[in-house]
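*Asks:* All I have is the shape, not the residue letters:
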């Protein structure tokens, strides 16, 4: 069979793959993209987007319950879980269809099927019509990842759920156990807790949201407990005993094991890279703990083969994958892109309160030998936050004391997933504390707290 020839083949149409394909097409490359299931990948169909749609429903429900605080009346407040899920799926479906339109608009050849890299520059795709052979000098792997399952804690879709089951629940949990307190676990815990589930979160590390600054984690924990969640840190679920309509979880903490009963368990204990059945081992691609090893330009070490996004390792974020996709496409087209710097990629968690960060935590900055200055500003000192009825939160900034370099920024509170980009831009432009101090922030806005946090690091804070 004669292989159809392209300049670049992208395997996987998630936020890394489809963006790489579009950027390649913009630069004049003849591009093919292969997707085995959903245009837009996990993020758009089963991750970032539908979860945010569901969390928005929970947020509105929460505000309706607080109507009296705003001088409003809302009687007989309730929700229709099926309708919440239906809206979430509709949002995902609308955007997934949009990806297909973008492929056509950019004249990208789309092949639906499972791909295997059969040799240098060659991809074989198993479609519903048989095998299709493709060739290109450059192949970009963007196959993403899936939920990690631990022995004995495997999902069954009934009593034990993964994120997919949690996104289209057959019922509303009454007593919920969430295993893992990273972004996925905490977001689902927040959603179901807001809608009334008695929610317990178990985290094996010494604090929830373990990748965040310790002070932010502690603040978030306090808010979750205030909302009625039970948080168990330095704890692990050893086994799950399943019976009709219930699960008994054996949870070890402090050297003791206790048995607690739940009707639903959500497992959110990390991800596994989709590296199987791609033919990578035969090509000599190095794989470390289910992730393809790449250099700063996402090159695998095999000529003409690149890996981007979740398959290429942390941070496992859609925007990191997209930016890597652009970088690789530009590299293939002969341009000179800057490598993606993981430390300049923001992380966002859409729980209530929201959490966002970029750069080094206070502890990490100290570990790296920086003499630091730290600024903080609470939401309670901000007029807009009080007017919104969102006085719980804080913004924290970490600077190098000698140079004024913004080393990191960490936030917890309303809309911080939008605010964080201000500091991301600042780090990209190599902003100093003087630049930020001399910037005029509009009033009344939540963003004023960003200014005050910087001022606080140099003992110049105004409103505290």
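*Replies:* Okay, I see it. Quick caveat: nothing in here was measured; it's all calculated off a predicted structure. Numbers count the residues shown, from 1 in each chain.
*Asks:* can we go C-alpha only for contacts and neighbour counts from here?
*Replies:* Noted.
*Asks:* which other helices and strands contact the strand of greatest length in the chain?
*Replies:* Taking DSSP state E as the criterion, the chain has its longest strand at strand 130-141. Judged by 3 or more C-alpha pairs under 8 Å, 6 or more residues apart in numbering; DSSP states H and E, strand 130-141 is in contact with strand 4-11, strand 122-127, strand 305-307.
*Asks:* Check it against this one:
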């Protein structure tokens, strides 16, 4: 007879869900995970992983086009779009298979289907359209003392700008193009929009980005965003800020966009394809949350620092709990949620210590307060900066355009925020994240020896600059 009772059932197998399942199994909890589409969720299959594979192809293609800058020759540089997409999908499949292996290794039961919560401790799973992995349980009723919702999010759809899978794309279609569009409109300049703009421009498309706010990359420090804009425009990306796309008129082989400039004027422009990247919304529907009284605010589930909702026995983690909607936030939430269930009293999630990364060219990374936010809070701050142009490794790499920026509390020396643009900053940012978690002061960072020659030396130099001690600029 099939065992239908568990200690923990997790709905959704994205980064938050599958990591929570593994941690629960490690802690000796009998665990099941419910999935209706693909193990690994959006991030692994249609989000962060496959986009990075595409961007890696674009990075190499860009480098090959500039081979002569390094004393090298690369004639007739070209790309095979079908092969680029196939590589990206292959990377996703490899990791998808890896999640399946981890479920088996940790003796986690996989239940294949769509789940709804009938009552605290009880769920019903209905059949999914997709083919289940070998050994997965099917539809039926299941019980668990603890139910964790990890259903993630989906692309936001604005009236009149709905993706149709043909001329107007969401990120699903944008990741598997059959042909390269000659012209592309990207609506939205958050991380998703800018990454796609960067990829398609590198591959040769004429790209226009429209952002309703006055700044691209709205969550980033204004100084970093301004530098990014200059770099993007230098690459040939056209950027319109303080503007919105009010209408899309689909024609055979093209889309005519009506763009409101914000000053009462309108313009129209024709594009071969459009990507709608105006954010995401939580997947809270069809879970039975309304009848249970689970608190939802702004389209996402309200949960405390360890994932507890207002209904005992029901928890929520990841994108479905709201911003920042990042895979690493979901993973960490999954771990602390399960540890709280087990009674280990983990530290609650601190959203101010979650780094954000955008894998465009140049890369952008940040953690903590922007300069503007710090000043809005009335803090007395010290700000340090160090340019890539002053770093030997950056110059040797041919990547001398970028900036490291740090913000300290003047009275205590506490690091409040760090913001970067340039080569490999998505790898560098973690140094500052660790420092902030350890409550490191400026004095300790100044006395830390960084290896030479490395890009990381700029992290120390930026700290030194905040206190008037920079050595190489």
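*Replies:* Alright, I've got the coordinates. In this text the structure is predicted, and so the values were computed from the model without any measurement.
*Asks:* Buried deepest among the helices and strands packed on strand 130-141 of the first structure, which one?
*Replies:* Burial among these, expressed as mean neighbours by mean count of other C-alpha atoms under 10 Å, is greatest for strand 305-307, which shows a mean of 26.
*Asks:* which part of the second structure lines up with it?
*Replies:* The alignment of strand 305-307 of the first structure onto the second structure (TM-score structural alignment) spans residues 314-316.
*Asks:* circling back: export the helices and strands packed on strand 130-141 of the first structure to TSV and tack on distance to residue 414 of the first structure?
*Replies:* Below are these laid out as TSV (distance: least, C-alpha to C-alpha, whole Å):
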stretch	distance to residue 414 of the first structure
strand 4-11	37
strand 122-127	45
strand 305-307	35
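*Asks:* mean per-residue distance, the longest strand of the first structure to the second structure?
*Replies:* Strand 130-141 of the first structure differs from its equivalent in the second structure by a mean of 1.3 Å after superposition (mean C-alpha distance after the TM-score superposition for the first structure).
*Asks:* List the buried residues for that strand?
*Replies:* 132, 133, 134, 135, 136, 137, 138, 139, 140, 141 (16 or more other C-alpha atoms under 10 Å).
*Asks:* got the contact list for the last one?
*Replies:* Residue 141 of the first structure makes contact with 10, 11, 12, 17, 305, 306, 307, 308, 311 under the criterion C-alpha atoms under 8 Å, 6 or more residues apart in numbering.
*Asks:* now for the third one: what does it line up with in the second structure?
*Replies:* Structural alignment places residue 12 of the first structure opposite residue 12 in the second structure (criterion: TM-score structural alignment).
*Asks:* circling back: got CSV for the contacts of residue 141 of the first structure, with distance to residue 166 of the first structure too?
*Replies:* What follows is the contacts of residue 141 of the first structure, written out as CSV (distance: C-alpha to C-alpha, whole Å):
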residue, distance to residue 166 of the first structure
10, 30
11, 27
12, 24
17, 26
305, 35
306, 33
307, 29
308, 27
311, 23
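*Asks:* residue in the first structure matching residue 285 of the second structure?
*Replies:* Checking TM-score structural alignment: residue 285 of the second structure goes with residue 276.
*Asks:* and its match, how many neighbours?
*Replies:* By other C-alpha atoms under 10 Å, the residues close to residue 276 of the first structure number 11.
*Asks:* What's residue 299 of the second structure aligned with over in the first structure?
*Replies:* Correspondence of residue 299 of the second structure to the first structure, assessed by TM-score structural alignment: residue 290.
*Asks:* Now for its match: which residues touch it?
*Replies:* 272, 273, 274, 275, 311.
*Asks:* Out of the contacts of residue 141 of the first structure, which is nearest to residue 342 of the first structure?
*Replies:* Using C-alpha to C-alpha, residue 308 is the member of the contacts of residue 141 of the first structure that lies nearest residue 342 of the first structure, at 12.7 Å.
*Asks:* Would you agree that closest one is in contact with residue 139?
*Replies:* No. Using C-alpha atoms under 8 Å, residue 308 of the first structure makes no contact with residue 139, being 10.9 Å away.
*Asks:* mind listing what the residue most central in space within the second structure touches?
*Replies:* Geometric centre of the second structure, nearest residue: residue 326, 4.5 Å, by C-alpha atoms, centre = their mean. When the contact criterion is C-alpha under 8 Å, 6+ apart, the partners of residue 326 of the second structure are 318, 319, 356.
*Asks:* for residue 153 of the first structure, same thing?
*Replies:* 160, 239, 240, 267.
*Asks:* if we can go back for a sec, can you tell me how far the match of residue 12 of the first structure is from residue 36 of the second structure?
*Replies:* Residue 12 of the second structure is 8 Å from residue 36 of the second structure, where distance means C-alpha to C-alpha, to the nearest Å.
*Asks:* So which of those two has more stuff around it?
*Replies:* residue 12 (25 against 22).
*Asks:* What's the match for residue 155 of the first structure in the second structure?
*Replies:* By TM-score structural alignment, residue 155 of the first structure lines up with residue 163.
*Asks:* Also residue 21 of the first structure?
*Replies:* In the second structure, residue 21 of the first structure lands on residue 21 (TM-score structural alignment).
*Asks:* go on, residue 265 of the first structure?
*Replies:* Here residue 265 of the first structure is matched to residue 274 in the second structure, going by TM-score structural alignment.
*Asks:* Test my guess that its match contacts residue 164.
*Replies:* No. If you go by C-alpha under 8 Å, residue 274 of the second structure and residue 164 don't touch, sitting 10.1 Å apart.
*Asks:* Out of these two, name the residue with the larger neighbour count.
*Replies:* Using other C-alpha under 10 Å as the criterion, residue 274 of the second structure and residue 164 rank with residue 274 on top: 29 against 10.
*Asks:* Check the offset of the helix or strand containing that one from the chain's centre.
*Replies:* Element membership of residue 274 of the second structure [criterion: DSSP states H and E] is strand 273-276. Its chain's C-alpha centre and that of strand 273-276 of the second structure lie 19 Å apart, by C-alpha atoms, centre = their mean, to the nearest Å.
*Asks:* so what does it touch, helix or strand wise?
*Replies:* Counting by 3+ C-alpha pairs under 8 Å, 6+ apart, strand 273-276 of the second structure packs on strand 168-169, helix 171-174, strand 183-187, strand 254-260.
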